[in-house]
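Novice: coords below, sequence missing:
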């Protein structure tokens, strides 16, 4: 290992599956360069799903806070994150703390670093919906990190412009593309070399042969309760078509599972399955004609494979996809969701317009750009 005096110590902090997906290309890039001493700290805000990504990416944590608790409140989680991450920073004394996105882990990581006057670099900076309750609490988490960070790695010019509008110094903002495209390209190549990595969906492929597959994900806090019930109603209506099948990896949150099990269990052409590891989720994106989601990351990933995305939210912090035509906001009204799905299924021109739209989120070289920006920042 390069001596500490010859390199920068970078503490990379994440805790959820989406963060792990978007951060492993950065970990790979920095660990492959002798100018950095890389330390990885995970909060395990998501446990099993996080571990799956780390295993496939070949990353081990130097610090594992293991903070996931059943029905944990946001304030309890935030308090535990601040003290836990602070202790790690006191031990490691990093030159940089790198966080990603908008989670409680990212926000607390930035706060703990700020309390110690450690520089923060923010991967996927500048996303804004301009509504502090959609997505909630992520919109405010991002704004807090944006106030603290010394380097802002914006995925798009739109994100960079949002930061400039908030008077963030222009020389700290860099458009890098989104690391999720790096990750998707990496895992797609890996599956091509090792097909067994995503072989667990073969049974569903056989079961739904000849049907048009719609992939579904839903887990947003703002949709808990009535929103999830409305989404389930829409799925039941869509499933009445004999030419479709819906594959729905159900989030482990009991608020999601209760509703979906009650409303959708037993439908022949709806597969409620366990959350997928990253290779299998990439395979689902490949199998699906359409993605129906309230996730942020899917809005970026699916267009990279030419798949239209219908977003079951009232606002998105990724307006680039909507502007480019790769994604459409449909909210949680069942009538609207069903209408938009049927349009894509039945109108070839409407489908083609979304499927062929340019993906605005990156070219797969974001992590190397981030590495060089950290080098240049010193």
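Specialist: Okay, I see it. Keep in mind the model is a prediction, meaning the values are calculated, not measured.

Novice: all contacts plus neighbour counts: C-alpha atoms, from now on.
Specialist: OK.

Novice: Tell me who's in contact with residue 160.
Specialist: In this structure, residue 160 makes contact with 125-126, 154, 173-175, judged by CA atoms under 8 Å, 6 or more residues apart in numbering.

Novice: Below is structure B, check it against A:
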């Protein structure tokens, strides 16, 4: 979702580029769905890294990416987001003297127990150019000593993708397939280790979701690890009222989210999407690296506090709205601004 608008802009302007897919996210069915649905060309290079521990993935990405960079010798490498691939690719390029631009730079949860926070800190410490999505990111980078002339507030490429595809997503039959009506259901996503792998936290969250599911069906595209933990921890008695599905493609999930009464999640990106869609979002985390979704958008943080999850969920089911507006520059043109910069600074 973050790279697709950039690929489109490069192609439209005739800028030579090489798309590298590390294969860190290795579900072939989902990968094919996303590439096909978003119109992303097949990767020029697929490193096929696959699963493994954080250290194993980091090592494999660096080992397999280095010969690609030595062969291609790009003028610039662009990395997006905060996954292991982002950090590992940045280190590899920096050691070869290849400039790095980080898209979605400067976001901070201030929680170093999150692997993504370590990835963000390391990437931004050595990247040459920083493209940011919100003002808090600019402030974080300033506080960390990044020179102002290296930071560019451009908006959010993930929202570029949403804006482009939201009308097309309205044609998805997913609501009919699941037997739910617009605004007649909620959506749940749950995958973070702190929630899923902790028996106490998962029990509290599932009990709270079970309580909300008494009032409205909850559609739950469930992560395989989450399903496994529910079984392992003996929580099967709490799944009444849920409509479980396999993980969904982008268009199906966008349609599902856009028509939901509320969304309960521990995902970062979904906080952004619900803010633009105007859908109430209850985030089951103690912190967020995207504070603009709380200060400006439709998001509220409740942690793994069962009482708060139920209270905030029922408030929204009963018509409470905290308002919410679309953050500055989340207008569908972030990729254009990024490529304008690259054309003026790198290609000129």
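Specialist: Nice, I can see it. Only a predicted model underlies this, so the values are computations on that prediction, with no experimental measurement involved.

Novice: In strands only, show me the contacts of residue 160 of the first structure.
Specialist: 154, 173-175 (DSSP state E).

Novice: between those, which has the most around it?
Specialist: If you count neighbours using other CA atoms under 10 Å, the busiest of those is residue 154, which has 25 neighbours.

Novice: Which position in the second structure pairs with that residue?
Specialist: Applying TM-score structural alignment, one finds that residue 154 of the first structure aligns to residue 132 in the second structure.

Novice: does that match really touch residue 157, like I thought?
Specialist: No. Look at residue 132 of the second structure against residue 157 with CA atoms under 8 Å: they stay out of range, at 10.0 Å.

Novice: quick one: residue 215 of the first structure is in a strand?
Specialist: Yes. Counting by DSSP: H, G, I helix; E, B strand; the rest coil, residue 215 of the first structure is located in a strand.

Novice: now what about stretch 61-80 of the first structure, what contacts it?
Specialist: Taking CA under 8 Å, 6+ apart as the rule, stretch 61-80 of the first structure contacts 39-47, 81, 84-85, 88, 104-105, 108.

Novice: what do you get if the cut-off is 10 Å, keeping everything else the same?
Specialist: Contact with stretch 61-80 of the first structure is made by 11-13, 15, 38-47, 51, 54, 81, 84-86, 88, 104-105, 107-109, 137, 253-255, as judged by CA atoms under 10 Å, 6 or more residues apart in numbering.

Novice: Stretch 228-247 of the second structure now?
Specialist: For stretch 228-247 of the second structure, contacts defined as CA under 10 Å, 6+ apart pick out 30, 178-180, 185-189, 196-200, 202-203, 206-227, 253.

Novice: if we go to 7 Å?
Specialist: With contact meaning CA atoms under 7 Å, 6 or more residues apart in numbering, stretch 228-247 of the second structure is reached by 196-197, 199, 206-207, 210, 213-214, 217-223.

Novice: One more: stretch 184-204 of the second structure?
Specialist: 216-223, 226, 229, 233, 257, 260-266, 304, 306.

Novice: which helix in the second structure runs the most residues?
Specialist: Criterion DSSP state H: the longest helix present in the second structure is helix 54-72.

Novice: That one: what's the following helix or strand?
Specialist: Using DSSP states H and E, the helix or strand that follows helix 54-72 of the second structure in sequence is strand 77-80.

Novice: so where in the first structure does that next one end up aligned?
Specialist: Aligned using TM-score structural alignment, strand 77-80 of the second structure spans residues 97-100 in the first structure.

Novice: in the superposed pair, what's the mean gap between that stretch and the second structure?
Specialist: The superposed stretch 97-100 of the first structure is, by mean CA distance after the TM-score superposition for the first structure, a mean 0.6 Å from where its aligned residues fall in the second structure.

Novice: any idea how far residue 318 of the first structure is from residue 155 of the first structure?
Specialist: Residue 155 of the first structure sits at a distance of 10 Å from residue 318 of the first structure (criterion: CA to CA, to the nearest Å).

Novice: Residue 119 of the first structure too?
Specialist: From residue 119 of the first structure to residue 318 of the first structure the distance is 26 Å (CA to CA).

Novice: do the same with residue 106 of the first structure
Specialist: 18 Å.

Novice: what's the offset of the longest helix of the second structure from the middle of its chain?
Specialist: A distance of 23 Å separates the centroid of the chain from that of helix 54-72 of the second structure, by CA atoms, centre = their mean, to the nearest Å.

Novice: List the buried residues of that helix.
Specialist: The neighbour-count check on helix 54-72 of the second structure (16 or more other CA atoms under 10 Å) flags 57-58, 60-66, 69 as buried.
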